[in-house]
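In: pasting the structure only:
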């Protein structure tokens, strides 16, 4: 009843009682983690960047750098595509085969080639392959290709100089067809080039299609990737290379160009637009391929083969 102070658990005062302590946990939580490192050792600090730059200067040429973060795995789908990729030596790491697959010659050959190369063989139910293929027709075979390990543009010239050779590098300005890229890699390998440079964005990369077109030469011809092509060309010029741009409106004919027998970077533009403005302005000279037959232009892969042949001929 009201005013009855004898009721059990009834609060009769507004004052709080004694509270349970933290047992010193708060004091321990405030303990430091040791002395603050000097500015030169803190990543991102201006003094750290200066220290790193000085370290590079003191050790000579910096260690080879890779061309940026890797992408995601590529999947080759379908029996014809998979067996052709395996025949051409595309660097795959896993072959997925559907459970209870209706086998034929392509399936048997794919499994045999994957086994001979020591690849992972995985049997998977059809729903799992459907999920991997994102609804596309895989015909029971899915080949996983790891991301290509791109070189840094400096690696190509460094390897040539280390071998006592004049660098011959092909720089691609916006080539979007992987088959053209593969054909150019094949020509670079055939005519003694030291590598290919491609843009990081809005351009073809070393996909399984490019590997197939290269006919295996991509295994010994490095491909580098760059975020800024004009900076790469400026760096090549400082390293002693002559930057030659291939353009229909070039001021010189390919056959009249004497500088091809020295250190050179050959720049080839996209299939439709040619050289971009900034890249064209960075070139030391722009040359054209004489075409008495009257054709307006050549496929980028064919044009690269013509220029590389002329370069190899001049170098003897």
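Out: Arrived safely. If you're wondering where the values come from, they're calculated on a predicted model, not measured in any experiment.
In: only C-alpha atoms from now on, for both contacts and neighbour counts.
Out: Fine.
In: for this protein, which segments count as strands?
Out: 74-77, 94-98, 120-124, 141-145, 168-173, 195-199, 223-226, 242-246, 252-253, 264-269, 285-288 (DSSP state E).
In: now the angle between strand 242-246 and the fifth one, please.
Out: Using axes from the mean of the first three to the mean of the last three CA atoms, to 10 degrees, the interaxial angle of strand 168-173 with respect to strand 242-246 works out to 50 degrees.
In: can you list the buried residues in strand 168-173?
Out: Across strand 168-173, burial judged by 16 or more other CA atoms under 10 Å covers 168-173.
In: ok, residue 282 - contacts?
Out: 230, 233-234, 243 (CA atoms under 8 Å, 6 or more residues apart in numbering).
In: wait, residue 260 touches residue 309, no?
Out: No - using CA atoms under 8 Å, residue 260 makes no contact with residue 309, being 10.7 Å away.
In: for residue 122, the count of nearby residues, please.
Out: Neighbourhood size, residue 122 [other CA atoms under 10 Å]: 12.
In: want to compare, so here's the second one:
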């Protein structure tokens, strides 16, 4: 039997509404989100034990917590999620346009660094990259609207608070964004294991430049269009005959190696 139009419309509206919110989980991720004034906070589900640990942050956020039995946790999370008795429904953060972030005023972290991700879809990898980007003072991590890890609870938990501080900007076309950064004076370097020069060699005498580091997915690496758009291709120097790093580890090493 065909569903009435109003039923279909209502179901579609529910799906859209669900996609517009994110459930963050874990004590650390929830605390940082509660303390972030830019976060729109909708619903907080906690066990009594977690509420005690988050008492100060809950008070500052001004949100009424829902107390839940730890054996029947009320938040709609994956059963495998290590929520530690805390889950917070929020709206995704809006960091604005990458052009505005890239041209932002000078700060104490040195010349600007930006990380661009080409089809890196694992939320744990992206979360770890956000954490490294925050540690090394990058201005933003940029990914595509499609074929990229969305803002999720798993990503936030891996980022260990960095999601609330480090801009995670989504763009429609990565190559166009790379060209825009080049027009703004950025040196765009693509990480590729077959490159002839190391990061250190590529940035020699250019550490005072704004630099964008482009990371590809493990396995496929950078797409052809991405490779063509880079100013140079670089590799991470390694010892011995094994030179493969997880993309999140590679991002951390690249950020450190390119520091001004």
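Out: That came through fine. Worth saying up front: this structure is predicted, and the values here are computed from it rather than measured.
In: let me see the TM-score of these two.
Out: Comparison of the two superposed chains (TM-score structural alignment, normalised by the length of structure 2) gives a TM-score of 0.74, and 231 aligned residues with a CA RMSD of 3.3 Å.
In: still on that earlier bit, could the strands of structure 1 go into CSV alongside distance to residue 105 of structure 1?
Out: Shown next, in CSV, are the strands of structure 1 (distance: least, CA to CA, whole Å):
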stretch, distance to residue 105 of structure 1
strand 74-77, 16
strand 94-98, 14
strand 120-124, 17
strand 141-145, 13
strand 168-173, 39
strand 195-199, 37
strand 223-226, 34
strand 242-246, 45
strand 252-253, 51
strand 264-269, 41
strand 285-288, 48
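In: now for the ones you listed, which one comes closest to residue 29 of structure 1?
Out: Across the strands of structure 1, residue 29 of structure 1 has its closest neighbour in strand 223-226 (46.7 Å, CA to CA).
In: quick one, what contacts the counterpart of residue 122 of structure 2 in structure 1?
Out: Correspondence of residue 122 of structure 2 to structure 1, assessed by TM-score structural alignment: residue 177. By CA under 8 Å, 6+ apart, the contact set of residue 177 of structure 1 is 203-204.
In: now with 10 Å, please.
Out: Applying CA atoms under 10 Å, 6 or more residues apart in numbering to residue 177 of structure 1 gives the contacts 203-205, 209-210, 270-271, 300-301.
In: about what we covered before: which neighbours do residue 260 and residue 309 of structure 1 share?
Out: residue 315.
In: give me the nearest residue to the alignment partner in structure 2 of residue 205 of structure 1, chain neighbours excluded.
Out: Under the alignment (TM-score structural alignment), residue 205 of structure 1 pairs with residue 150 in structure 2. Setting aside the residues directly before and after it, residue 150 of structure 2 is nearest to residue 123 in space (CA to CA, 6 or more residues apart in numbering), at 7.3 Å.
In: now for the one you found, how many residues are close by?
Out: For residue 123 of structure 2, the count of nearby residues is 21 (other CA under 10 Å).
In: OK, contacts around it?
Out: Residue 123 of structure 2 touches 129, 148-159, counting by CA under 10 Å, 6+ apart.
In: okay if I get the buried residues of strand 168-173 of structure 1 as a markdown table plus distance to residue 197 of structure 1?
Out: Compiled in a markdown table, those are given as follows (distance: CA to CA, whole Å):
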| residue | distance to residue 197 of structure 1 |
| --- | --- |
| 168 | 11 |
| 169 | 8 |
| 170 | 6 |
| 171 | 5 |
| 172 | 6 |
| 173 | 9 |
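In: farthest-apart pair in the residues you listed, please.
Out: 168 and 173 (16.4 Å).
In: what ranges do the helices span in the stretch 51-200 of structure 2?
Out: Along the stretch 51-200 of structure 2, the segments classed as helices by DSSP state H, counting those that start in this stretch run 55-61, 98-102, 123-135, 153-159, 174-183, 199-203.
In: can you put those in CSV and add distance to residue 192 of structure 2?
Out: Output for the helices of the stretch 51-200 of structure 2, formatted as CSV (distance: least, CA to CA, whole Å):
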stretch, distance to residue 192 of structure 2
helix 55-61, 43
helix 98-102, 24
helix 123-135, 17
helix 153-159, 25
helix 174-183, 16
helix 199-203, 10
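In: most tightly packed of the ones you listed?
Out: Ranked by mean neighbour count under mean count of other CA atoms under 10 Å, the helices of the stretch 51-200 of structure 2 are led by helix 153-159, which reaches a mean of 25.
In: for that one, name the packing helices and strands.
Out: strand 22-25, helix 27-34, strand 86-90, helix 123-135 (3 or more CA pairs under 10 Å, 6 or more residues apart in numbering; DSSP states H and E).
In: buried ones in stretch 223-241 of structure 2?
Out: For stretch 223-241 of structure 2, the neighbour count (16+ other CA under 10 Å) marks 226-227, 229-236 as buried.
In: and what of stretch 215-223 of structure 2?
Out: Applying 16+ other CA under 10 Å to stretch 215-223 of structure 2 flags 215-218, 221-222 as buried.
In: same thing with stretch 194-207 of structure 1?
Out: Buried residues in stretch 194-207 of structure 1, counted by 16+ other CA under 10 Å: 194-200, 203-207.
In: mind putting these into JSON lines with distance to residue 82 of structure 1?
Out: JSON lines is the format used below for the buried residues of stretch 194-207 of structure 1 (distance: CA to CA, whole Å):
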{"residue": "194", "distance to residue 82 of structure 1": "30"}
{"residue": "195", "distance to residue 82 of structure 1": "27"}
{"residue": "196", "distance to residue 82 of structure 1": "26"}
{"residue": "197", "distance to residue 82 of structure 1": "27"}
{"residue": "198", "distance to residue 82 of structure 1": "26"}
{"residue": "199", "distance to residue 82 of structure 1": "27"}
{"residue": "200", "distance to residue 82 of structure 1": "27"}
{"residue": "203", "distance to residue 82 of structure 1": "24"}
{"residue": "204", "distance to residue 82 of structure 1": "20"}
{"residue": "205", "distance to residue 82 of structure 1": "19"}
{"residue": "206", "distance to residue 82 of structure 1": "17"}
{"residue": "207", "distance to residue 82 of structure 1": "13"}
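In: fine by me, we can end here.
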